[in-house]
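Trainee: Give me coordinates for this.
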Amino acid sequence: MSKQYKYTALLTIAGSDSCGGAGIQADLKTFSALGCYGTSAITAITVQNTLGVSGIHSIPAEIVKGQIKVVMDDIKPMAIKIGMVHSAELAVAIAAVLKEYPQIPVIFDPVMVSTSGHRLIEKDTIAALQKELFPKAKLITPNLSEAEILAAMKINNVADMKEAARRMITAGCNAVLVKGGHLQGPDLFDVYLDKNGFEKTFRSTAISTKNTHGTGCTLSSAIAAFVGLNNDIYVAIEKAKAYVHEAIVAGQDVKTGEGHGPLNHLFDPQKLFKHEME
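Mentor: The predicted structure follows:
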């Protein structure tokens, strides 16, 4: 009998972006670029382009649950990325399915505010996310606007980022990566903190471009990919940040639409990794 192989499969649970730069589309591009097999469960359909979001249509909770379960039971992903969950009902529904698969690591990007500044989440959802989904996630990756909402404080510098991370850990998160891309300056800082008290600040060089649409989605899906490829969380973050940096550089001078253009996710695509089955 010939040998059988499997791919490193990943699942993204997120919203669809009609202009292709963020959400499900960015996640699947990222998974493919990093040599992984992507699957998806769509939580919402957004009406958006590079200029902003003009509408959101929610997918019924039972349909979202069904999408997740059929993938989990058949393809068995090695890691899960969660993006936009914009209602309390959806948060409860997703948590109900994921509790059946506690061994699979979850990277949760709590999408609340788009790159163009549009609020994407219903007001009554935040408490549901914190109660239902945050405890199930290996890592939460809020940007500054989202961290301000979750930590109930203003963030103006790295010290504030560290305090916000501490507040989120106290509220029940296992680990947090506060993304500082919106702070002004020549260098960018991301702050990691976990429930064991380990803290690390990641530093990178800012790139002069407005093509940053989907950066947060891309980073969290890249972290999920590297976790699925058996890297520990710190290495996964380092590799994901390097990938995002290079994807921004590769797309910084490309005009896609009139607003915030996307990254170049496929600047150096990897072949799908095949693992021999036991």
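
Trainee: can we go C-alpha only for contacts and neighbour counts from here?
Mentor: Fine.

Trainee: the strands in the stretch 1-150 of the chain, which residues?
Mentor: Counting by DSSP state E, counting those that start in this stretch, the stretch 1-150 of the chain forms strands over residues 5-7, 9-17, 37-49, 52-58, 79-82, 106-108, 139-140, given from the N-terminal end onward.

Trainee: Can you give the distance of the shortest one from its chain's centre?
Mentor: Read it as strand 139-140. 9 Å (CA atoms, centre = their mean, to the nearest Å).

Trainee: if we look at it, which residues are touching it?
Mentor: Around strand 139-140, the neighbours that count as contacts under CA atoms under 8 Å, 6 or more residues apart in numbering are 106, 107, 108, 109, 110, 134, 173, 174, 175, 176, 177.

Trainee: To compare with the earlier structure, here is another sequence to fold:
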Amino acid sequence: MNAAANSAANPPVALTIAGSDSGGGAGIQADLKTFAALGVFGASAVTALTAQNTAAVRGVHPTPAPFVLAQVEAVLDDLPVAAVKTGMLATAEIVRTVAGLAAAGRLPRLVVDPVMVSSSGHRLLEPDAERRYVEELLPHAQVLTPNLREAEVLLGRRIGTLAEQRAAAADLAALGPATVVVKGGHSVSDTPGEAVDVLWHRGAARELRSRRVEGGNNHGSGCSFASAIAALLARGRPVEAAVTEAKAYIWTAIRGAAGWSLGAGHGPLDHFGWASGPAPG
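Mentor: Below is the predicted model:
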């Protein structure tokens, strides 16, 4: 087989720069599962080790920023990375390091999931790291995917209605990202039983609606959504199509895991569609 044919047969490559979840449901683990489920080879740079499960985060051990850089450069120097997703960046130094790579044009099709607030509402980053997100990283993002709490931190204001969610998407786009998805879930839906995200793309807002899946197995859904967008971008999908297809993938993964009883808290997703067919034997 000649080199050109061999290259054409290779899977696309995506890189995740994020924290590790020892429980396997979120972070790097969710990202790599999502990449694999969508036919993309996944590489990773670990920004922090966490001791966590479905119920709680018990500890966080950040990676020194120079070693995060070393991991990313090792991947970029060897693999044809077609898209990059960032998750938990842990410290101001890591945010600055990743922003520097993005500013240098080394992080193609960058999807930024700004992991800044815990599910219980606690801020996960110091103010300097939050400022660096806004000033240094967001201007280089192709897609930004905050949830409502993260959008509130980035903008410094409350978001309580669908109109405010739409305004938030527009205002976040003004900070530099080419495309913004403000994930609202069911929190600000004007229709009971629906989950509504707002997509801002090419100067206009569009609502992405889906039926809400009952149950608490949604651990890692935000990580997986951003990773799905990155995977689809790596496969050559246009941005708007990548976002809508990623939302459909996550909805299916949440629905598939609705009957699972893994862990005492919010359980993981069915990334590989195990619920829809027989387990491999």
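
Trainee: Take the strands of the stretch 1-150 of the first structure and lay them out in a markdown table including distance to residue 213 of the first structure and mean neighbour count.
Mentor: A markdown table is the format used below for the strands of the stretch 1-150 of the first structure (distance: least, CA to CA, whole Å; neighbours: other CA atoms under 10 Å):
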| stretch | distance to residue 213 of the first structure | mean neighbour count |
| --- | --- | --- |
| strand 5-7 | 28 | 14 |
| strand 9-17 | 11 | 26 |
| strand 37-49 | 10 | 21 |
| strand 52-58 | 10 | 14 |
| strand 79-82 | 17 | 28 |
| strand 106-108 | 18 | 27 |
| strand 139-140 | 19 | 28 |
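
Trainee: how about a markdown table for those strands, with distance to residue 157 of the first structure added?
Mentor: A markdown table is the format used below for the strands of the stretch 1-150 of the first structure (distance: least, CA to CA, whole Å):
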| stretch | distance to residue 157 of the first structure |
| --- | --- |
| strand 5-7 | 41 |
| strand 9-17 | 29 |
| strand 37-49 | 31 |
| strand 52-58 | 27 |
| strand 79-82 | 27 |
| strand 106-108 | 23 |
| strand 139-140 | 19 |
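
Trainee: Of these, give the one that comes closest to residue 196 of the first structure.
Mentor: Among the strands of the stretch 1-150 of the first structure, strand 139-140 comes nearest to residue 196 of the first structure, with 13.0 Å by CA to CA.

Trainee: whereabouts in the second structure does that closest one align?
Mentor: Taking TM-score structural alignment as the measure, the second structure aligns residues 143-144 with strand 139-140 of the first structure.

Trainee: same thing with stretch 206-214 of the first structure?
Mentor: With TM-score structural alignment as the criterion, stretch 206-214 of the first structure aligns to 212-220.

Trainee: for stretch 228-241 of the first structure, same thing?
Mentor: Taking TM-score structural alignment, stretch 228-241 of the first structure hits residues 234-247 over in the second structure.

Trainee: Give me the contact list for that stretch.
Mentor: Outside of stretch 234-247 of the second structure, the residues within contact range by CA under 8 Å, 6+ apart are 12-14, 40, 82-83, 109, 179, 201, 208, 225-226, 228-230, 232-233.

Trainee: The strands of the stretch 1-150 of the first structure: which one's closest to residue 256 of the first structure?
Mentor: Closest to residue 256 of the first structure of the strands of the stretch 1-150 of the first structure, according to CA to CA: strand 37-49, at 9.8 Å.
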